[in-house]
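Asker: Just to be clear, the model below is a prediction. Sequence and coordinates:
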Amino acid sequence: MSVTTKDAPVLAPRPAGGVVQSFRDSLVVAKRNLIRMSRIPEMLLFGVIQPVMFVVLFTYVFGGSMRIGNSTNPEDYKNFLMAGIFAQTVTFATAGSAAGIADDMQKGLVDRFRSLPMARGAVLTGRTVADLAQTCITLSVLAIVALIVGWRPGSDGPTNAGRVLAAFGLLLLLGYAFTWIGALIGLSVRTPEAATSGGIIWLFPVTFLSNAFVDSSQMTPWVRHIADWNPFSATVQACRELFGNPGVSPSSAWPMQNPVWASLVYSLVIVVVFRTLAVRKYRKTS
């Protein structure tokens, strides 16, 4: 007489929720991109060299001829300049995001990701997070170079370590927001070369039509009005105040009077809008 026993039922693991799965998948994709970046050190090297060149050129070539308020002292221009260089550096990561995503699209890697049971936005989120990590490294090196050439936080106003870290936080948030613009561009073009051009060409008017490199009070009224309401200018002005390098009195425009809040609002709106558009484009693009 045999005794039959029933196997104990095997309980399948409960599937993770949408947010949890999206977070995990994004980290996996981010890790993949970081490993890829570490195996191509030229990407990081060239990403550091360009902003360092901007620091040296603007400091020593234009420093003695730029007027900040009523001063043409090169030291005043150095302290005025650095917030603009930092902001320009984090936004230029947009081109790398666009080119990287376009390259993955061209090689068919995105199609393979799309066939896997993973969150739809994870591919793009992972890419932008990896680019943010690379931007952190570049920004750290650039800050050291800025200190070497004579940048001094607290030269024109109060500051402390917390305010300086808050300024760099705003810079990274702006950079992260702009990488989503790059993601949308990368999904919208057919080649990495086009993505590189499309990812950087529009940044020049955005960064130069601002208060980053020139005192906006020296501009014609209509140009100054555009510069004062430029989201890029808001972050630059916020960083100057937090660094203790305001240099000049801001205009009466709301973003210049409330630059920290304006920077936060602008960056978060850009993230929400362009992440939504990029994920929608990702779902439709083959």
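Answerer: Thanks, I have the structure now.
Asker: going forward, measure contacts between C-alpha atoms and count neighbours the same way
Answerer: OK.
Asker: need the helices for the stretch 101-250 of the chain, in chain order.
Answerer: Under the criterion DSSP state H, counting those that start in this stretch, the stretch 101-250 of the chain contains helices at 109-114, 122-149, 161-188, 192-200, 203-208, 221-228, 231-243.
Asker: Would you tell me what the next helix or strand after the last one is?
Answerer: Going back to what we said before, that points to helix 231-243. Scanning forward in sequence from helix 231-243 by DSSP states H and E, the next helix or strand is helix 254-257.
Asker: by contact count, what packs against that next one?
Answerer: Counting contacts by 3 or more CA pairs under 8 Å, 6 or more residues apart in numbering; DSSP states H and E, helix 254-257 is packed against helix 231-243, helix 259-284.
Asker: Neighbours of the nearest residue to residue 93 once chain neighbours are set aside, how many?
Answerer: Nearest residue to residue 93 in three dimensions, chain neighbours excluded: residue 179, at 6.6 Å (CA to CA, 6 or more residues apart in numbering). Counted with other CA atoms under 10 Å, the neighbours of residue 179 add up to 33.
Asker: Now do the same contact list for residue 179.
Answerer: Residues near residue 179 by CA atoms under 8 Å, 6 or more residues apart in numbering: 91, 93-94, 97-98, 128, 131.
Asker: in the helix or strand containing residue 45, what counts as buried?
Answerer: Assigned by DSSP H and E, residue 45 falls within helix 41-57. Across helix 41-57, burial judged by 16 or more other CA atoms under 10 Å covers 47-48, 51-52, 55.
Asker: Helix 192-200 and the helix or strand just after that helix, what's the angle between them?
Answerer: Toward the C-terminal end, the helix or strand that comes next after helix 41-57 (DSSP H and E) is helix 74-91. Here helix 74-91 runs at an angle of 130 degrees relative to helix 192-200 (axes from the mean of the first three to the mean of the last three CA atoms, to 10 degrees).
Asker: So residue 59 is in contact with residue 73, correct?
Answerer: No: the criterion here is CA atoms under 8 Å, and residue 59 misses it with residue 73 at 11.2 Å.
Asker: then this one, side by side with the first:
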Amino acid sequence: MSTATLTPAKPAKSTKAARSSSMRDSMTMLRRNITHMRRYPSMTISILVMPLLMLLLFVYVFGGALGAGIGGSGDRGDYINYLVPGIILMAATSGAVATAVSVCTDMTEGIVKRFRTMSISRGAILTGHVFGSVLQVGAVLFLITGVSLVIGFRPDASPIEWVAAMGLLLFLAFGMAWLSAAMGIGAKTVESASNAPLPLTFLPFLGSAVVPPDSMPTALRWFAEYQPFTPINETLRGLFLGTEIGNDGWIALAWCTALVLLGYFWSRAAFNRELRP
């Protein structure tokens, strides 16, 4: 009578081990995206150039005229202090286009299908893009802030207020990255992916970034006061310059949280749908 040899089943991965593996995969994807940024710096330069040009244009071309409408002494220095928080906010949103393009490139050029044949966590692919975008935006924020200080921006923020302001900006960049990743997944071409996030990147200008909403026509003023970027901008202005924040801080955090949740669940659902056989 023969005796069958039983091969013991391999133990299933524990939740902790699976989480650790997913983290390693995410770090690998993040390093991949950072390597792409270093080899092809044109996209990083492009997201730096737009807010930088806007900063110089509004300060040196329109600053003298617009400064008279914001109170204080009405000179260019007052306007620089008013404008810079809005430009920094725009810089935080500018990484959305680069994220959408890089995600769309991966989806349309077949690299994601090759990743599926490897033992890589699905979520790590998107996570690498998102955290790579946040790091890219962080570098742009550092440069824009440095230029602003050189041309006359004079904040009176304490170190804690600086940390709070930069934390809010990176939280916003995190939400914008997830949202633009979803747009990149849904886009059929790189061109359409680059156009999809553009309205979001320019939405700060229809708020309090450049001029006070009180100076706008009634309908536009109502939109400027209640759109997502105005409370974020006013919170930054309060942290940098000591102006009244009021409820804007909590509203800003609520909008950023909503962007993160919307972008995360939308991008994950779209990604899983695209990978469905």
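Answerer: Okay, I see it. Because the structure is a prediction, the values reported are computed rather than measured.
Asker: about what we covered before: pick the most buried one from the helices of the stretch 101-250 of the first structure.
Answerer: Comparing the helices of the stretch 101-250 of the first structure by mean neighbour count (mean count of other CA atoms under 10 Å), helix 231-243 ranks first with a mean of 28.
Asker: what's the matching range in the second structure for that one?
Answerer: On the second structure, the counterpart of helix 231-243 of the first structure by TM-score structural alignment is residues 228-240.
Asker: Excluding chain neighbours, give the residue nearest to the aligned partner of residue 90 of the first structure in the second structure in space.
Answerer: In the second structure, residue 90 of the first structure lines up with residue 92, judged by TM-score structural alignment. Computed as CA to CA, 6+ apart, the closest residue to residue 92 of the second structure that is not its neighbour in sequence is residue 173, at 5.5 Å.
Asker: What does residue 140 of the first structure correspond to in the second structure?
Answerer: Mapped onto the second structure by TM-score structural alignment, residue 140 of the first structure lines up with residue 142.
Asker: Oh, that last question was meant for residue 131 of the first structure, not what I typed.
Answerer: Match for residue 131 of the first structure (TM-score structural alignment): residue 133.
Asker: gap between residue 212 of the first structure and residue 46 of the first structure?
Answerer: Going from residue 212 of the first structure to residue 46 of the first structure by CA to CA, to the nearest Å gives 22 Å.
Asker: With residue 38 of the first structure instead?
Answerer: On the measure of CA to CA, residue 38 of the first structure and residue 46 of the first structure end up 13 Å apart.
Asker: and the helix holding residue 45 of the first structure with helix 122-149, angle?
Answerer: Using the same axes, to 10 degrees: helix 41-57 of the first structure against helix 122-149 is 40 degrees.
Asker: helices or strands next to helix 41-57 of the first structure in the packing?
Answerer: Contact here means 3+ CA pairs under 8 Å, 6+ apart; on that basis helix 41-57 of the first structure packs against helix 74-91, helix 122-149.
Asker: Based on its surroundings, how many neighbours for residue 227 of the second structure?
Answerer: Residues near residue 227 of the second structure, counting by other CA under 10 Å: 15.
Asker: Surely it and residue 208 touch.
Answerer: No: if you go by CA under 8 Å, residue 227 of the second structure and residue 208 don't touch, sitting 10.0 Å apart.
Asker: Select, out of the helices of the stretch 101-250 of the first structure, the one closest to residue 66 of the first structure.
Answerer: helix 203-208 (14.6 Å; CA to CA).
Asker: residues in contact with the residue mapped onto residue 182 of the first structure from the second structure?
Answerer: Counting by TM-score structural alignment, residue 182 of the first structure lines up with residue 180 in the second structure. Residue 180 of the second structure makes contact with 96-97, 99-100, 196-197, 263, according to CA under 8 Å, 6+ apart.
Asker: again, only this time at 6 Å
Answerer: Residues near residue 180 of the second structure by CA atoms under 6 Å, 6 or more residues apart in numbering: 96, 100.
Asker: Kindly report the same for the one 10 residues further on.
Answerer: Taking CA under 6 Å, 6+ apart as the definition of contact, the neighbours of residue 190 of the second structure are 101, 104.
Asker: Just give me the match in the first structure for it.
Answerer: In the first structure, residue 190 of the second structure lands on residue 192 (TM-score structural alignment).
Asker: So the residue nearest to residue 92 of the second structure sits against residue 90, correct?
Answerer: No: the criterion here is CA atoms under 6 Å, and residue 173 of the second structure misses it with residue 90 at 10.2 Å.
Asker: Please work out how many residues are found near the match of residue 90 of the first structure.
Answerer: Residue 92 of the second structure has 28 neighbouring residues, counting by other CA under 10 Å.
Asker: roughly how far apart are whatever residue of the second structure lines up with residue 219 of the first structure and residue 25 of the second structure?
Answerer: In the second structure, residue 219 of the first structure lines up with residue 216, judged by TM-score structural alignment. Residue 216 of the second structure sits 49 Å away from residue 25 of the second structure, going by CA to CA.
Asker: These two: which is more packed in?
Answerer: Taking neighbours as other CA under 10 Å, residue 216 of the second structure and residue 25 compare with residue 25 leading, 21 against 15.
Asker: Please identify the buried residues of the helix or strand where the more buried one lies?
Answerer: According to DSSP H and E, residue 25 of the second structure maps onto helix 15-39. Going by neighbour count (16+ other CA under 10 Å), the buried part of helix 15-39 of the second structure is 21-23, 25-31, 33-34, 37.
Asker: What helices and strands are in contact with that helix?
Answerer: On a contact count with 3 or more CA pairs under 6 Å, 6 or more residues apart in numbering; DSSP states H and E, helix 15-39 of the second structure meets helix 122-151.
Asker: mean per-residue distance, the helix it packs on to the first structure?
Answerer: Mean deviation of helix 122-151 of the second structure relative to the first structure after superposition (mean CA distance after the TM-score superposition for the first structure): 0.8 Å.
Asker: by how many degrees do that helix and helix 42-60 diverge?
Answerer: 30 degrees.
Asker: Run the chain-centre distance for helix 122-151 of the second structure.
Answerer: Relative to its parent chain, helix 122-151 of the second structure has a centroid offset of 7 Å by CA atoms, centre = their mean, to the nearest Å.
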